[in-house]
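S.K.: Give the three-dimensional model of this entry:
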Amino acid sequence: MGKLSTHVLDTANGRPAASVAIALYAVSDAGRALLAQARTNADGRCDAPLLAGDAMRAGRYELEFAAGDYFAAQGVVLPDPPFVDRVTIAFGIADPSQNYHVPLVVTPWSYSTYRGS
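M.R.: I've put the predicted structure just below:
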């Protein structure tokens, strides 16, 4: 089976984003169901996959990153409310036997993602 992982890069400061709160949700017609919560380590990564083994299933998911809280904790002066606050990345897992890596590249003013492995 595959696994789902993520990491967060703070490109405003040129470093991994440590201690970012992350929530993973399964998304269906009935709404969102919380599957996992994690916090990034000093390397901007989670210590374990967010999904792996039998928990890795085809479907729609959302990763929610507390980017505004991270930048505020770094002492960045942010507007109220922050321009980039909660970043939600909606994505799909079509083949649970593959690895899905969904990183967040973020500044207080922008963000992007891509599918890695």
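
S.K.: okay, CA-based contacts and neighbour counts for the rest of this
M.R.: Will do.

S.K.: can you map out the helices along this structure?
M.R.: Secondary structure of the chain (DSSP state H): helices at 67-73.

S.K.: Report how many residues lie close to Ala26.
M.R.: Per other C-alpha atoms under 10 Å, the neighbour tally for Ala26 reads 18.

S.K.: surely Leu63 meets Tyr25?
M.R.: Yes - proximity of Leu63 to Tyr25 meets the contact threshold set by C-alpha atoms under 8 Å, at 6.5 Å.

S.K.: Show the residue spans covered by the strands in this structure.
M.R.: 3-5, 8-10, 15-16, 21-28, 31-39, 51-52, 59-66, 86-93, 100-101, 104-106, 111-112 (DSSP state E).

S.K.: mind putting those strands in TSV, distance to Leu78 included?
M.R.: Converted to TSV, the strands of the chain look like this (distance: least, C-alpha to C-alpha, whole Å):
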stretch	distance to Leu78
strand 3-5	29
strand 8-10	15
strand 15-16	19
strand 21-28	18
strand 31-39	22
strand 51-52	33
strand 59-66	14
strand 86-93	13
strand 100-101	29
strand 104-106	14
strand 111-112	15
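
S.K.: of all these, which lies closest to Arg45?
M.R.: For Arg45, the closest of the strands of the chain is strand 8-10, at 6.6 Å, according to C-alpha to C-alpha.

S.K.: Please generate a structure for the following sequence too, so the two can be compared:
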Amino acid sequence: MAAKESSPLTTHVLNTGDGMPAGRMALSLHRLDSKLMIWTMLSVGTTNEDGRCLGLISPEAFTPGMYKLRFETGSYFETLGQTYFYPYVEVVFTISDPQQTFHLPLLLSRFSYSTYRGS
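M.R.: Below is the predicted model of the structure:
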């Protein structure tokens, strides 16, 4: 995994249903191979106690293209002993200017989610 300080892509998962950060949630970052039309896993991570996962990719590896973050929401809710509707959430996004930094928050409950491009 890339150094946390230099990652151009970060995420933050908030469990809005329970009003707390979603700590210890597994996630993975993938990039689409536009010729073969298959996803390649680039890194895996786990959110910290504050629900953040910072070191997803190095600036050198962050190139223009289509990416997805896959959040293992079902496993997370199972550790809390709660039922859930979505076993995982995949957020697909396009990077055209990798010189920028990107923050992708996930607001999550057991039966809904939303996301946006943060700063």
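
S.K.: Looking at the strands of the first structure, spot the one closest to Ala72 of the first structure.
M.R.: The nearest among the strands of the first structure, by C-alpha to C-alpha, is strand 59-66 at 10.3 Å.

S.K.: picking up where we left off before, same drill for Leu63 and Tyr25 of the first structure, tell me which one is more crowded.
M.R.: Counted by other C-alpha under 10 Å, Leu63 of the first structure and Tyr25 do not tie: Leu63 has more neighbours, with 23 against 18.

S.K.: The more buried one matches what in the second structure?
M.R.: The pairwise alignment with the second structure assigns Leu63 of the first structure to Leu69, based on TM-score structural alignment.

S.K.: need the contact list for its match.
M.R.: Contact analysis of Leu69 of the second structure by C-alpha atoms under 8 Å, 6 or more residues apart in numbering lists 27-30, 90-92.

S.K.: what about 10 Å?
M.R.: 11, 27-31, 41, 43-44, 56, 89-93, 104 (C-alpha atoms under 10 Å, 6 or more residues apart in numbering).

S.K.: Ile38 of the second structure: what's its closest spatial neighbour, skipping adjacent residues?
M.R.: Closest residue to Ile38 of the second structure apart from its sequence neighbours, by C-alpha to C-alpha, 6 or more residues apart in numbering: Leu32 at 5.7 Å.

S.K.: mind listing what the one you found touches?
M.R.: Contacts of Leu32 of the second structure (C-alpha under 10 Å, 6+ apart): 38-41, 65-68, 92, 94.

S.K.: at 6 Å what do you get?
M.R.: 38-39, 66 (C-alpha atoms under 6 Å, 6 or more residues apart in numbering).

S.K.: Now do the same for it: its match in the first structure.
M.R.: Using TM-score structural alignment, Leu32 of the second structure sits opposite Val27 in the first structure.

S.K.: Its match and Arg39 of the first structure, how far apart?
M.R.: Val27 of the first structure sits 21 Å away from Arg39 of the first structure, going by C-alpha to C-alpha, to the nearest Å.

S.K.: got the contact list for Leu34 of the first structure?
M.R.: Tyr25.

S.K.: err, Leu106 of the second structure, not the other one
M.R.: 13, 114-115.

S.K.: nearest to Ser75 of the second structure, of those residues?
M.R.: Among those, Val13 lies closest to Ser75 of the second structure (C-alpha to C-alpha), at 14.1 Å.
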